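> Kindly return the folded structure for what I paste below:
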Amino acid sequence: MTATARDCRLEILSPGPLATVQDLGRPGWSHLGVSASGAADPDSLALANRLIGNPENTAAIEATWGGLRIRLHCRHRNGTPSATYIALTGAPCPATVNGRPVALNGPIPLNDTDTLALGTPQRGLRTYLAIRGGLQPPPALGSRSTDLLSGTGPAPLQPGTHLPVGPPTAAMPGVDLAPRNPPPQEFTLRVWPGPRDDWFDTTSLNTLFTAQWQATNHTNRIGIRIEGPTLIRTRNTELPAEGMVPGALQVPPNGKPVLFLTDHPVTGGYPVIAVVHHTDLPLAGQIPPGAHIRFRPHHNPPT
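Next comes the predicted model:
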């Protein structure tokens, strides 16, 4: 299904609510004000790449809330039509190629001029489309990820965008299906208390771990504003700006937490009551607006 001498590209017909190019990010630049960015659900992106013989860090499309439509243009250098494979992972949603349903979590053959369309996810928020050989827009600071906060990397995808596809670098793995559980309806995230949990009274700390919270419509790759009980500070002094990390649960003066995700700011001036365990960050990246969230304490120190 592939050829070594060919020209392939993906044409964006519709990006849906938001579609961006993502890989596993650009760590090491926070001292210059640039977060690592990368896929909000890196586990799903890595799986999509493995299913079609790409390195895990290969750039793919992150589609938010479905609606993505793309067309493949793929021809041998002599002008004859060619073909390739794609894979879809992450938030499960209806998907069709030329109107015929296709399944997630396995390789999907795609021929020249074929059109893929995604519906709205039934669970979760972000679906990943990887193509054999990977997307190759120009890199920025060593990554092809779109960072919405800093503006680093490719612009969010628009109708008419054409994304070049690289040549395959390894054989197909021969896997037909990699079954995965869908994202839950209620999300439970493990968190490390602190570093500023001492800025809150005991009742607020107990509330953080016992209340049911809800993601609001103010949700994007930067973070999620969360609705629920008001967390009460015991200090009213100003906090100097300090470093932020993905998963930081920051509490502004209104007492309503904000959960920072992959395009988070690198510093912040409000106290962070807790930080999501790094292994739960891919799950946090799938929280849709309206979903219920619970936080559970994880007391082992980070490694």
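
> hey, let's count contacts and neighbours off CA atoms from now on
Noted.

> how about the helices in this protein?
Along the chain, the segments classed as helices by DSSP state H run 42-51, 202-210, 281-284.

> Ok, which of the ones you listed comes nearest G142?
helix 42-51 (16.9 Å; CA to CA).

> Which strands and helices lie in contact with that closest one?
strand 83-90, strand 126-131 (3 or more CA pairs under 8 Å, 6 or more residues apart in numbering; DSSP states H and E).

> Distance-wise, check D7 relative to G134.
Separation of D7 from G134 (CA to CA, to the nearest Å): 13 Å.

> ok, those two, which is more surrounded?
G134 (28 against 19; other CA atoms under 10 Å).

> Now the residue nearest to the spatial centre of the chain: closest residue in space that isn't a chain neighbour?
In the chain, the residue lying closest to the centroid (CA atoms, centre = their mean) is A40, at 2.2 Å. Excluding the flanking residues, the one nearest A40 by CA to CA, 6 or more residues apart in numbering is G285, at 4.7 Å.

> before we move on, what about E11?
E11 sits nearest to H162 (CA to CA, 6+ apart), 4.5 Å away.

> so where do the strands sit in the stretch 151-300 of the chain?
Ranges of strands within the stretch 151-300 of the chain are 162-165, 186-193, 213-219, 223-227, 242-243, 248-250, 258-260, 267-268, 272-276, 292-297, based on DSSP state E, counting those that start in this stretch.

> Here is the second sequence; please produce its structure so I can put it next to the first one:
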Amino acid sequence: MIVIEEVGPPATVQDLGRPGWFDSGVGPAGAADRGALRLANRLVGNPEHAAGIEVLLGGLVLRTEEPATVAVTGAPAPATVDGTPVGHACVLYLEAGQVLRLGFAQTGLRSYLGVRGGIDIAPVLGSRSYDTLSGIGPPPLRTGTRLPTGPPPRNWPTIDQAPQPGFPDLMEIQALPGPRDDWFTDPAALFTGYWTVGQDTDRVGARLDRAGGPPLERISTAELPTEGVALGSVQVPPGGQPVVFLADHPITGGYPVIAVVLDADIDLLAQARPGQRIRFRRTGAI
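So this is what the prediction gives:
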């Protein structure tokens, strides 16, 4: 059992999501940075889809009620166990009663805590993830939340620490133009100059502000009939500030999608914090 003693910015339980429910109006949700959650699970010997904790920026404090094996990946939040600094993206062995504290990451946006056996709460529609848009799944963590862990898997991790890339000052994000790029006077403007991540970015999407380059201007002020939108869709409201859809995105929308970010770059974009500079790179390959 893990007991949450403090929460800073929002922290939620996440696994790899609940695909397959679009026809019921439910999106997949799941970890915003899927690679970071997979790495945390691999470090502690879990299947990659096991549920862990997604922490925005840091500030989480937890106490173990029994021995636990954990790992913290993603945004490199400084961590201590009973006040002693410990490494990032490495295997940590906690005794009963020990306290793990995450400080605030200086780069990146989301850290992930994996625990051997996974967070063992009841799944909803096949997933233990919290969807911030629909409210489906376990509620965000708060002081006093108790999280059971599952039985440890048989396979023990064979690595003590995993290298993780840093987060660059300028993120290069690959995007495939369309399907509604013909709604813009100059769709190439998306790929010209730079964008910065706005203050209101969340698990639903990252809103971008123009940092240098021409604006995105629509040919018409009319709206599309509602249509499906995918993870990574770059949707442009009438104001011209694009929103890149992330893990908890709506499954339909009426604004034109000028491009779609490649799946390979979604995890990197999920780590973009407000003020982060973004440059889109055009690609023709999915």
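
> The residue nearest to the centre of the first structure -> the second structure?
Residue mapping for A40 of the first structure onto the second structure gives A32, with TM-score structural alignment as the criterion.

> For its match, which residues are in contact?
Going by CA atoms under 8 Å, 6 or more residues apart in numbering, A32 of the second structure touches 203, 246-247, 266-267, 270.

> Tell me the gap between stretch 131-146 of the first structure and the middle of its chain.
Relative to its chain's centre, stretch 131-146 of the first structure lies at 15 Å (CA atoms, centre = their mean, to the nearest Å).

> Where does it end up in the second structure?
Residues 115-130 of the second structure are where stretch 131-146 of the first structure lands when matched by TM-score structural alignment.

> Could you tell me the end-to-end distance of that stretch?
Taking CA to CA, the first and last residues of stretch 115-130 of the second structure lie 18 Å apart.

> ditto for stretch 109-123 of the first structure
Using CA to CA, one end of stretch 109-123 of the first structure lies 25 Å from the other.

> Which positions within that stretch qualify as buried?
Within stretch 109-123 of the first structure, the residues that count as buried by 16 or more other CA atoms under 10 Å are 109-121, 123.

> give me the number of residues near G126 of the second structure?
If we define neighbours as other CA under 10 Å, then G126 of the second structure has 12 of them.

> What's the separation between it and G17 of the second structure?
8 Å.

> again with T80 of the second structure
Taking CA to CA, one finds T80 of the second structure at 29 Å from G17 of the second structure.

> Those two - which one has more neighbours?
Ranked by neighbour count (other CA under 10 Å), T80 of the second structure and G17 place G17 first, with 24 against 16.

> Identify the residue spatially nearest to that one, adjacent ones excluded.
G30 (3.7 Å).

> Kindly report the same for R294 of the first structure.
Nearest residue to R294 of the first structure, sequence neighbours excluded (CA to CA, 6+ apart): T188, at 4.8 Å.

> Aligned to the one you found, what sits in the second structure?
Match for T188 of the first structure (TM-score structural alignment): E172.

> contacting residues around its match?
E172 of the second structure neighbours (CA under 8 Å, 6+ apart): 278-281.

> Show the buried residues in the residues you listed.
Buried among the contacts of E172 of the second structure by 16+ other CA under 10 Å: 278-280.

> Nearest to T69 of the second structure, out of these: which one, please.
Looking across those and measuring by CA to CA, the closest to T69 of the second structure is I278, at 36.0 Å.

> I figured the closest one was touching G198, is that so?
No: I278 of the second structure lies out of contact with G198 (CA atoms under 8 Å); the separation is 11.0 Å.

> ok so, going back, so for the match of stretch 131-146 of the first structure, what gets flagged as buried?
Neighbour counts over stretch 115-130 of the second structure (16+ other CA under 10 Å) mark 115-121, 125, 127-130 as buried.

> out of the residues you listed, which are inside strands?
V115 (DSSP state E).

> CSV for the buried residues of stretch 115-130 of the second structure, including distance to L62 of the second structure?
CSV is the format used below for these (distance: CA to CA, whole Å):
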residue, distance to L62 of the second structure
V115, 12
R116, 15
G117, 17
G118, 15
I119, 13
D120, 16
I121, 17
L125, 27
S127, 23
R128, 19
S129, 19
Y130, 19
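
> Including distance to G33 of the first structure, could the strands of the stretch 151-300 of the first structure go into TSV?
Listed next are the strands of the stretch 151-300 of the first structure as TSV, based on distance: least, CA to CA, whole Å:
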stretch	distance to G33 of the first structure
strand 162-165	27
strand 186-193	24
strand 213-219	22
strand 223-227	17
strand 242-243	10
strand 248-250	17
strand 258-260	15
strand 267-268	8
strand 272-276	19
strand 292-297	29
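
> Which among the ones you listed is found nearest to G174 of the first structure?
Across these, closest to G174 of the first structure is strand 162-165 (CA to CA), at 21.2 Å.

> Buried ones only from the contacts of A32 of the second structure, please, as a ChimeraX command.
Applied in ChimeraX, the following selects the buried portion of those according to 16+ other CA under 10 Å:
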select :203,246,247,266,267,270
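
> what's the farthest-apart pair in the buried residues of stretch 109-123 of the first structure?
The largest separation in those, counting by CA to CA, is between D112 and R123 at 30.7 Å.

> neighbours around the closest residue to V236 of the second structure other than its chain neighbours, how many?
Nearest residue to V236 of the second structure in three dimensions, chain neighbours excluded: P242, at 4.4 Å (CA to CA, 6+ apart). P242 of the second structure has 24 neighbours, counted by other CA under 10 Å.

> who touches S44 of the first structure in this structure?
Counting by CA under 8 Å, 6+ apart, S44 of the first structure touches 89-90, 128.

> Across to the second structure, which of the residues you listed hold up?
Of the contacts of S44 of the first structure, the ones still in contact in the second structure (both residues aligned by TM-score structural alignment, their matches' CA atoms under 8 Å) are 89-90, 128.

> okay if I get the residues you listed as a markdown table plus distance to H73 of the first structure?
Shown next, in a markdown table, are these (distance: CA to CA, whole Å):
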| residue | distance to H73 of the first structure |
| --- | --- |
| T89 | 22 |
| G90 | 25 |
| Y128 | 19 |
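
> Kindly state which residue of the second structure is aligned to Q214 of the first structure.
In the second structure, Q214 of the first structure lands on T196 (TM-score structural alignment).

> how close does its match sit to A272 of the second structure?
In terms of CA to CA, T196 of the second structure sits 9 Å off from A272 of the second structure.

> In this structure P109 of the first structure contacts L88, no?
No: the criterion here is CA under 8 Å, and P109 of the first structure misses it with L88 at 11.6 Å.

> Aligned against the second structure, show me the partner of the residue nearest to E11 of the first structure.
Residue pairing (TM-score structural alignment): H162 of the first structure is matched to R146 of the second structure.
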